[in-house]
Structures are given as C-alpha cells and as structure tokens.
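**Q** got a predicted structure plus its sequence, pasted below:
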Amino acid sequence: MTYLLLALFGGLSGTTTVLFGFGGGFVVVPVLYGVLISGAGGSLAEQAAMHVAVATSTCVMIVNASLSTRRSARAGTLLKTWLWPLAGFIAIGSLVGALAAGLVSGEALRVAFIVYLAITIVDCLCRRGFVSRTVEGEPRLLGRWATGPGGVLIGAIATFLGVGGSVMTVPLLRRCGLSMNQATSMANPLSLPVALVGTFTYMLSGVMDAPALGTGYIGFVNLAAFAALTLGALFGMRLAARWVGRIPDQLHARVYVGLLGVVMVSMVLV
C-alpha cells in the first residue's frame, strides 16, 4: 500500500514537472517524509526522514528533469541564451547546498523548506512580473549578478532543500519577460545540475556519515521509494504532455502559485 501511494504521488510529480517545471522536490519531499515518520522505512529511516526524503527527491529529479528536458528540446522551447552559463553556476552552488544539508538536523531542514515556500509565494503574489507579464517586446537577458552569484545561490538553496531550483528559476525567467510555458520548460534543464550533484553528494555523505539505514539504501537514497516514484512519474509525464502550451498564461502562473501553497500547507500539517 505504501508503494502504491508513492507511485500515485510520483504520477503527480511527473505531471507538475511537465506543466510547471517542478515536481520532484515539492511533491516528493512532503509525501516521503510523511511515509518515513510513520515508521514505514524502519526506525533508523524515521530518524533520518527529512534527509532521506530530500536525497531521494533529488534522485527522482534526475529522471523527471531529463525526460522533460528532452521533450522540451524536441518541441523547440529551450532558449540556450538563458541556459548557459546559469546552469554552470547552479551546479557550483549545488555542491555547497548538499554538503551544508548534512550539517543540520532533519527538523531544521523541514522548517527551512516551509519558510522557503512561504517567502516564494508572497514574492510571486506581491511583486510585479510573475502573475502577469510586465516586460514589453523581446525578453531581456539575465545580468551578471543574476547569472553568477544568483546561480550559485539558486543551486545552494535548491540542493539544500531538495527542490530543484525551479521555484527560483521560473520567477526569475518570468520577470525577464518569458511566457510561463517557456519559463517552466527552462526550469527542468536548470534543475539537472541540482539533481546530479545533489544525488551524488547525498549518496556519498550518507555512506560516510549516516547510521546504516539497512538494505535498499545507497547513502540517504531509498531505492524502493525511488523506483515507485519514478514509475508513477513516467505515467504522469505522458499524461501531462497533451496539455503543454494549452493553458492560458496568467492562469498558468496562478495555478503555479496555488500548488506551492498546497505543498506548504501539507508540510506544515505533517
């Protein structure tokens, strides 16, 4: 029953990955955290629940972001000018964030996750440029500060919380004048550095520093949960593909913020 639940939420993560550029972290972390603290993963996994949830989330993100990036590349919605060198700086920050996550408690990670969501929601609703586009004409390019230090910060926060960075890259690109369809398509390739660096670091640090979680784990990554979530995600991504580009831009932005609110409330209540 536990793995069926994970597969169902994996399907939801696949759907939101395709349509909104996020899904791995914002769907997987609260669900897997809730499953683990119920004792489903064993007593040691329950103690390290938030670390396991974040690490497994980054692993699922590799599959989701890779497949969605491939689909976007085929559709021609990837804009190379906004991808590089931002992706490189995000990768640098990802290493910092993954190492930092191993230094804090699981409860501190959970609180940070909730606070981060709350700030993002308020920013999207109160600052102009997200819900409705304010840039006229051609989208503007990212400045040096947004690309360099901004990219490192995005990578560090995203990997620390296991959320992929889309919740920062989508508003950032949106305020440059990109449509929601373009911004969410770009979020997936920009999440790949977070997923790859984060997964490797969590696996390595888990093996070196964590108590033995038992069979079925590589470091902090729960392999059975990863498999169930990924299978569900593949179905969800296929289902969502037909809606890409069909959602009105402003509605797309409003639903994006609404989903973040749902995730935040669920994490508070867990």
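**A** Great, that's in hand. Since the structure is predicted, the reported quantities are computational estimates derived from the model, not experimental observations.
**Q** use CA for all of it now, contacts and neighbours both
**A** Will do.
**Q** wait, is Ala212 part of a helix?
**A** No. Ala212: not assigned to a helix; according to DSSP: H, G, I helix; E, B strand; the rest coil it is coil.
**Q** quick check: which element contains the closest residue to it other than its chain neighbours?
**A** Distances taken as C-alpha to C-alpha, 6 or more residues apart in numbering put Leu44 closest to Ala212, at 7.8 Å, once the chain neighbours are dropped. Applying DSSP states H and E as the criterion places Leu44 in helix 43-47.
**Q** buried sites along the helix or strand that comes right after that helix?
**A** As assigned by DSSP H and E, the chain's next helix or strand after helix 43-47 is helix 49-75. Of all the residues in helix 49-75, those buried under the rule 16 or more other C-alpha atoms under 10 Å are 49-69, 71-72.
**Q** which residues touch the closest residue to Glu107 other than its chain neighbours?
**A** Once flanking residues are discounted, Glu107 sits nearest to Met50: 7.3 Å by C-alpha to C-alpha, 6+ apart. Contacts for Met50 were tallied using C-alpha atoms under 8 Å, 6 or more residues apart in numbering; they are 29, 33, 106-107, 109-110.
**Q** Produce a ChimeraX select command limited to the buried residues of these.
**A** Provided next is the ChimeraX selection string for whichever of those are buried by 16+ other C-alpha under 10 Å:
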select :29,33,106,109,110
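**Q** the residue lying closest to Gln47 once chain neighbours are set aside and Thr120: what is the separation?
**A** Distances taken as C-alpha to C-alpha, 6+ apart put Ile37 closest to Gln47, at 7.6 Å, once the chain neighbours are dropped. Going from Ile37 to Thr120 by C-alpha to C-alpha, to the nearest Å gives 26 Å.
**Q** Gly177: neighbour count?
**A** 22 (other C-alpha atoms under 10 Å).
**Q** so what's it up against?
**A** Per C-alpha under 8 Å, 6+ apart, neighbours of Gly177: 133-136, 138-140.
**Q** looks like Arg174 contacts Arg133 (just checking).
**A** Yes. Assessed by C-alpha atoms under 8 Å, Arg174 is found in contact with Arg133 at 7.3 Å.
**Q** just to check, Leu204 is in contact with Ala210?
**A** No. Leu204 is beyond contact range of Ala210, at 9.8 Å (criterion: C-alpha under 8 Å).
**Q** mutual contacts of these two, please.
**A** Residues touching both Leu204 and Ala210 by C-alpha under 8 Å, 6+ apart: Gly219.
**Q** what about Pro139, which helix or strand?
**A** Going by DSSP H and E, Pro139 is not in any helix or strand.
**Q** before we move on, back to that, show the buried residues in the contacts of Gly177.
**A** Buried among the contacts of Gly177 by 16+ other C-alpha under 10 Å: Arg133.
**Q** okay, one more to line up with it:
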Amino acid sequence: MLTSFSILLLFGILTGVTTVLFGFGGGFITVPVVYGFLSVTAPSGVDAMHTAVATSTAVMLVNAVVAAAVQWRQGRLDRHYVWPLAGYILLGAAAGSCAATWIGGTALRVLFAGYLLVTIADSLLRKGFLSVRRETPPEPLGRGASTFGGLGIGAVAACLGVGGSVMTVPLLRRRGLPMANATAMANPLSVPVAVAGTLVYALVPGIPAQAGHLGYVDLTACAALLTGSLPTIALARRVSGRVPDRVYSAAYVGLLVLVLVVMTVTGT
C-alpha cells in the first residue's frame, strides 16, 4: 500500500509540472497512470478506465483551481478569452461526462487515443501552433468559436477526463497568443470540466460501493496524486515564463506523443 501511494505521489509531481507548463490540469498524466496502475493492481470487477477518467477529473479540479490562482497573480489570464468559453464548456462537460458513463471502458480508451492522435497531427500539419507571427496582435474569439468550440471542448474533455487543454491551447494559440498565455488560460477553462465531471462520476447511480471510492472516483489515488502535485505547482510557476515559445510548443506536442505511446502500451 505504501509503495503504491509513493508511486502515485511521484506521478503527482509530474502532474503538477504539466499543469503549470501545459495547462493539462493533470488529465493527460493521470488517466494513463491510474489506468495502467489499476490494470495491474485492481481486483476483478473494477472498471479501470472509468475509474481513471473519474479520478482524473477530481485531481484536475483541485490542480486547475490552484494553478489558475497562480496564473492570475502572474497576470497571464485574459478574461476576454476565458469568460466567453467557460459557460459553454460547463454545459458541454455536463453532457460529455454523462455520456461517458454509458460508454464501455475499451471504447473510452480507444477514443482517448484517437483524440490524442488527431490533436498531434493537427498541431504538426496545420500552421499556427508551433509558431505564431509576433508582428500581428492576438485575435479575439468569435461568437461561433466561443459557443460551438466551448460546447465541443467541454463534451470531449469531460468524457475523456482530460480538461480540454488539448483543444483550448491550440484554439488560443491560433488566435496568436504566446504559449505561456495559452497554456495559462487552459487552467481556469479546465475548472468547469472538472466540476461537472467530478459530480457526475462521483454520484453516478448503480456503482457497487467500494472502500476508498466515491462512485468511480478513487479517493486514495486522488490523495497521493495531489500530495505530489500541489507543492510542485507552486515551484513550477517560476519556470513557465522563461521557456522560449518555439521550444514550449514543441515540448507540448512531444508530451502528447509520449502519453499516446503510454496509453497504447498499457492497453495491449
């Protein structure tokens, strides 16, 4: 038990780093880690993928709120980008998390991997993500991008337990924002996803009662991951503004590739 907690704590530290640097809120680390961990250690009858997604949303809720407060104090949040999206993301997240409870664990894992693959390809093949033109000011979000983009981000993010940063960061990046600002704003935009997802996964009916669980949420795994992530968020905030923009965007895509590989390996 102590060894299991220690392993998750170490991954919690990594989660804290990615929350600040990439706006992930922990989802892209937490889902593969908890899924792989439960696939090996959980007793029969435990739905590893749904538990991983649910635990991810709970961890993300805490991490995203703390990281958003840090980014706000550093002046990296722009309400003109955050507020138009937040309400629509919340609506989409409520629908997406409800839909996820009806999707089988294997199908959910395949959707997660497919989501990553499409995002990686889009970031590499379409202009506007790896670099932005600095001579032009950032563009505002249009009504269509705010409405339909927010609903889509919320639905997909809550369904897969990833917070939506892999959709919000490219969206804001292609509006001309530097990576440091785009990833910073992914944190407050992950909060409505995490709130809706955590409530649905924790209160979903028909789940057999298990010690240390609230619905699908694994409370022990949450505690271990947060023990590692929260102190790390306070330290990592000192680094995020010092990374060159091109290196920042390339590292973002590289991490997505790594997560895709991990999900593929643990699922075979």
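**A** Arrived safely. Please read all numbers here as calculations on a predicted model, not as lab measurements.
**Q** quick TM-score on the pair, please.
**A** With the length set by TM-score structural alignment, normalised by the length of the second structure, the two chains reach a TM-score of 0.96; 264 aligned residues with a C-alpha RMSD of 1.0 Å.
**Q** give me the number of residues near the aligned residue in the second structure for the residue nearest to Gln47 of the first structure?
**A** Structural alignment places Ile37 of the first structure opposite Ser39 in the second structure (criterion: TM-score structural alignment). By other C-alpha under 10 Å, 17 other residues sit near Ser39 of the second structure.
**Q** correct me if wrong: Ser39 of the second structure contacts Ala48.
**A** Yes. At 6.1 Å, Ser39 of the second structure and Ala48 qualify as touching, with contact defined as C-alpha under 8 Å.
**Q** quick one: neighbours of the corresponding residue of the second structure for Gln250 of the first structure, just the number.
**A** For Gln250 of the first structure, the aligned residue in the second structure is Arg246 (criterion: TM-score structural alignment). Using other C-alpha under 10 Å, Arg246 of the second structure has 14 other residues around it.
**Q** if I read this right, Arg246 of the second structure contacts Ser131, doesn't it?
**A** Yes. Using C-alpha under 8 Å, Arg246 of the second structure is in contact with Ser131, at 6.0 Å.
**Q** show the contacting residues for Gly154 of the second structure.
**A** 88-94, 96, 163-164, 192-193.
**Q** can we see that at 6 Å?
**A** Counting by C-alpha atoms under 6 Å, 6 or more residues apart in numbering, Gly154 of the second structure touches 89, 92-93, 193.
**Q** for the nearest residue to Pro139 of the first structure once chain neighbours are set aside, what is the enclosing helix or strand?
**A** In this structure, Pro139 of the first structure finds its nearest non-sequential neighbour in Gly177, 4.4 Å apart by C-alpha to C-alpha, 6+ apart. Assigned by DSSP H and E, Gly177 of the first structure belongs to neither a helix nor a strand.
**Q** now Gly177 of the first structure: how far from Pro171 of the first structure?
**A** 10 Å.
**Q** if I pick Gly150 of the first structure, what's in contact with it?
**A** Under the contact definition (C-alpha under 6 Å, 6+ apart), no residues are listed for Gly150 of the first structure.
**Q** map Arg70 of the first structure across to the second structure for me.
**A** By TM-score structural alignment, Arg70 of the first structure lines up with Ala69.
**Q** which stretches of the second structure form helices?
**A** Ranges of helices in the second structure, per DSSP state H, are 2-22, 27-41, 48-73, 79-100, 105-125, 143-160, 165-173, 179-203, 219-236, 245-266.
**Q** now do the third one and helix 179-203, the angle between them.
**A** Using axes from the mean of the first three to the mean of the last three C-alpha atoms, to 10 degrees, the interaxial angle of helix 48-73 of the second structure with respect to helix 179-203 works out to 140 degrees.
**Q** so Gly12 of the second structure sits against Thr232, correct?
**A** No. Under the criterion of C-alpha atoms under 6 Å, Gly12 of the second structure is not in contact with Thr232, lying 8.5 Å apart.
**Q** the alignment partner in the first structure of Ala100 of the second structure: neighbouring residues, count only.
**A** Using TM-score structural alignment, the partner of Ala100 of the second structure in the first structure is Ala101. Ala101 of the first structure has 24 neighbours, counted by other C-alpha under 10 Å.
**Q** now Leu2 of the second structure
**A** Other residues close to Leu2 of the second structure by other C-alpha under 10 Å number 6.
**Q** just Gly143 of the first structure next, same as before
**A** Gly143 of the first structure has 9 neighbouring residues, counting by other C-alpha under 10 Å.
**Q** quick check: it vs Ser38 of the first structure, distance?
**A** From Gly143 of the first structure to Ser38 of the first structure the distance is 46 Å (C-alpha to C-alpha).
**Q** with Ala233 of the first structure instead?
**A** From Ala233 of the first structure to Ser38 of the first structure the distance is 23 Å (C-alpha to C-alpha).
**Q** do the same with Thr120 of the first structure
**A** Note on Thr120 of the first structure: its distance to Ser38 of the first structure, by C-alpha to C-alpha, is 29 Å.
**Q** repeat that for Ala241 of the first structure.
**A** In terms of C-alpha to C-alpha, Ala241 of the first structure sits 34 Å off from Ser38 of the first structure.
**Q** now swap in Val104 of the first structure and tell me
**A** In terms of C-alpha to C-alpha, Val104 of the first structure sits 22 Å off from Ser38 of the first structure.
**Q** and what of Leu173 of the first structure?
**A** For Leu173 of the first structure, the distance to Ser38 of the first structure - C-alpha to C-alpha - is 39 Å.
**Q** out of the two, which sits in the more crowded spot?
**A** Leu173 (24 against 13).
**Q** for Pro30 of the first structure, which non-adjacent residue is closest in space?
**A** Spatial nearest neighbour of Pro30 of the first structure, chain neighbours left out: Met267 (5.5 Å); criterion: C-alpha to C-alpha, 6+ apart.
**Q** and stretch 20-38 of the first structure, how far out from the chain middle?
**A** 10 Å (C-alpha atoms, centre = their mean, to the nearest Å).
**Q** kind regards, and thank you for your time.
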